[in-house]
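K.L.:
any chance you can model this:
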Amino acid sequence: MSARRDGGPRTSIGTGGSTRIAWPATFARKRNVPLRADHLRYVHETAPRGELHCFVLDCSASMLGGERLALAKGLLVRCFDSAARARVEVALVSFGGMRADVRFGPAVPRWWNERWLAPVGGGGGTPFALGLRAAGQVLKRAARRQPAQHRTLWILTDGRSSERPAKPAWADRIVFVDFERHVPALQVCGRLAQAWGAEWVRAETLIA
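P.N.:
Got it, this is the predicted structure:
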């Protein structure tokens, strides 16, 4: 999964360094219709220096409404599947109530377990800063272990928090996946993305 600052999807996890087209898979996708860009399938090649995608999942009470948390979990399943195929590392931090927990990694996912995505806290406030601090520690340890590794921080949240934490260090790239649907909108994700020089994308553009 990837994103552009204008909110549109770009590529998949692990495909950034691959330009070789997998023609058998492409033709199987194309079938008997004219070739289109969305038919193209690529050979998955892990970048020589490695990749880490660290996901921060908001499990607070506001994400429980409107199936936002369920949609976020579904998106994470797709991302983990993509990471497994590309053999890149992922990590998962979830936060909610008064806690933040590292649920997985950093590691290449070999199999899937729903408990990695179990909600933490089940309500209350949104410990946004606590979740980002936990993710920052994951990224820091990864940087010390593999200094040349490219590290991307994905923040999946509706931004319903009064906290305005500082930009996390140790991330080469930061992407906000915005699940906000409330009226009036706080637009926290978009504002933080602009302040941090990060990318911002609406969740529905990745889920559709």
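
K.L.:
from here on, contacts and neighbour counts on C-alpha atoms
P.N.:
Noted.

K.L.:
hang on, His53 in a strand?
P.N.:
Yes: the assignment for His53 is a strand, going by DSSP: H, G, I helix; E, B strand; the rest coil.

K.L.:
neighbours of it, how many?
P.N.:
28 (other C-alpha atoms under 10 Å).

K.L.:
how about the contacts made by it?
P.N.:
Val88, Glu89, Val90, Ala91, Arg151, Thr152, Leu153, Trp154 (C-alpha atoms under 8 Å, 6 or more residues apart in numbering).

K.L.:
so which of those residues wins on neighbours?
P.N.:
Most surrounded of the contacts of His53: other C-alpha under 10 Å gives Leu153, at 25 neighbours.

K.L.:
does anything pack onto the helix or strand hosting that residue? Which helices or strands?
P.N.:
Counting by DSSP states H and E, the element that carries Leu153 is strand 150-157. Secondary-structure packing of strand 150-157 (3 or more C-alpha pairs under 8 Å, 6 or more residues apart in numbering; DSSP states H and E): strand 51-58, strand 173-178.

K.L.:
for the closest residue to Gly190 other than its chain neighbours, what is the enclosing helix or strand?
P.N.:
Leaving aside its chain neighbours, Gly190 sits nearest to Trp200 (6.2 Å; criterion: C-alpha to C-alpha, 6 or more residues apart in numbering). Using DSSP H and E, Trp200 sits within strand 199-202.

K.L.:
let's see this one next to it:
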Amino acid sequence: PAALYRKKSLTRPSLAGQAKLGRAQSTQRAGRLLATASQRIDWPRSLAAKGQAKLARPHLRYRKQPAGAQLMHCVLLDTSASMLRGQQLARAKGYLQAIAQQAYRQRDQLCVLGFSGDSAYVIQAGAKAQAFNDGWIRPIAGGGGSPLASAISLLERLLQHARLQGPVHACVWLLTDGRFAQVPEPPHGAGQITVVGFDRGGLPLQLSQRLAARWQADWIPA
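P.N.:
A predicted model of the protein is given here:
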């Protein structure tokens, strides 16, 4: 009935009120999204804090990411001859697979550089991580020396180019056994560096751990 309709219409907010309510809800949603983005779990540091214990909430560490910056996982994969011993390169490729999957779930970018022989090379340029990665990870081969300095120089150039498109927060992963003739300076412009140690076989030289300490980077054993 018309009378009932008029009664209900009196309780509805005005157009200005609806707009104000919509802006408030939009602001709340944006705040929740921003809080989520700035409170991402930093798994390497969390697992290092966990040690041999069962993972619990006090172990969790969070990554500080500048608001509005695109997170890019930058993987430096050691494909030298020493990584072929004990199937370490195969294990590193499995670790790379896990990083790629994590980047895809979080809708982050992924950049993968390999280094062996006398130079570094691009395996995956910086772009949105994909769901299926086995097709390009499985064929990665190894052999030769460990030109880490070349990989760092190539990474710095790629990051400089990527930042022309907007702010980028670079999360660098170095997957290596730490067997380098010379250790260069860490990548310039990296927001966070994690060294994943694959130094197994023979004496426990802890080379990757020493490299992480020199770079003041996080270190976790593979």
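
K.L.:
sorry, back to before: ok now the strand holding Leu153 of the first structure, how far from the chain's centre?
P.N.:
Chain-centre distance of strand 150-157 of the first structure: 5 Å, with C-alpha atoms, centre = their mean, to the nearest Å.

K.L.:
give me the mean distance between that strand and the second structure.
P.N.:
Compared with the second structure after the fit, strand 150-157 of the first structure shows a mean deviation of 0.7 Å (mean C-alpha distance after the TM-score superposition for the first structure).

K.L.:
where in the second structure does that strand fall?
P.N.:
On the second structure, the counterpart of strand 150-157 of the first structure by TM-score structural alignment is residues 169-176.

K.L.:
any idea which of the helices and strands packed on strand 150-157 of the first structure is most buried?
P.N.:
For these, the largest average neighbour count (mean count of other C-alpha atoms under 10 Å) is found in strand 51-58, namely a mean of 26.

K.L.:
could you work out the end-to-end span of stretch 137-157 of the first structure for me?
P.N.:
One end of stretch 137-157 of the first structure sits 19 Å from the other (C-alpha to C-alpha, to the nearest Å).

K.L.:
same check, this time on stretch 188-203 of the second structure
P.N.:
Start-to-end, stretch 188-203 of the second structure (C-alpha to C-alpha) is 32 Å.

K.L.:
ok, stretch 199-210 of the second structure next?
P.N.:
11 Å.

K.L.:
which of the residues in it are buried?
P.N.:
Asp199, Arg200, Gln206, Leu207, Ser208, Gln209 (16 or more other C-alpha atoms under 10 Å).

K.L.:
quick one: residues in contact with that stretch.
P.N.:
Under the criterion C-alpha under 8 Å, 6+ apart, residues 85-86, 88, 176-179, 195-198, 219-220 lie in contact with stretch 199-210 of the second structure.

K.L.:
rerun at 7 Å
P.N.:
Gly86, Thr176, Asp177, Gly178, Arg179, Val195, Gly197, Trp219 (C-alpha atoms under 7 Å, 6 or more residues apart in numbering).

K.L.:
so what corresponds to the first one in the first structure?
P.N.:
Gly86 of the second structure maps onto Gly66 in the first structure, with residues paired by TM-score structural alignment.

K.L.:
just give me the neighbour total for the corresponding residue of the first structure for Ala127 of the second structure.
P.N.:
Alignment note: Ala127 of the second structure maps to Ala107 in the first structure; criterion TM-score structural alignment. Counted with other C-alpha under 10 Å, residues neighbouring Ala107 of the first structure total 16.

K.L.:
Ala107 of the first structure contacts Val90, doesn't it?
P.N.:
Yes: assessed by C-alpha atoms under 7 Å, Ala107 of the first structure is found in contact with Val90 at 5.6 Å.

K.L.:
quick revisit: now the contacts of stretch 199-210 of the second structure: which count as buried?
P.N.:
Buried among the contacts of stretch 199-210 of the second structure by 16+ other C-alpha under 10 Å: Thr176, Asp177, Gly178, Arg179, Val195, Gly197, Trp219.

K.L.:
how near is the counterpart of the last one in the first structure to Gln187 of the first structure?
P.N.:
Think Trp219 of the second structure. Aligned by TM-score structural alignment, Trp219 of the second structure pairs with Trp200 of the first structure. Separation of Trp200 of the first structure from Gln187 of the first structure (C-alpha to C-alpha): 11 Å.

K.L.:
have a look at the second structure and report its longest helix.
P.N.:
Longest helix in the second structure by number of residues (criterion: DSSP state H): helix 15-38.

K.L.:
and the next helix or strand after that one, what's buried?
P.N.:
Later in the chain than helix 15-38 of the second structure, the nearest helix or strand by DSSP H and E is helix 43-50. Across helix 43-50 of the second structure, burial judged by 16+ other C-alpha under 10 Å covers Pro44, Arg45, Ser46, Leu47, Ala48, Lys50.

K.L.:
quick one: contacts for the residue nearest the centre of the first structure?
P.N.:
The centroid of the first structure falls nearest to Trp154 when counting by C-alpha atoms, centre = their mean (3.7 Å). Trp154 of the first structure makes contact with Cys54, Phe55, Val56, Ile174, Val175, Phe176, according to C-alpha under 7 Å, 6+ apart.

K.L.:
which of those lies closest to Phe128 of the first structure?
P.N.:
Val56 (9.6 Å; C-alpha to C-alpha).

K.L.:
the closest one maps to what in the second structure?
P.N.:
Under the pairing rule here (TM-score structural alignment), the equivalent of Val56 of the first structure within the second structure is Leu76.
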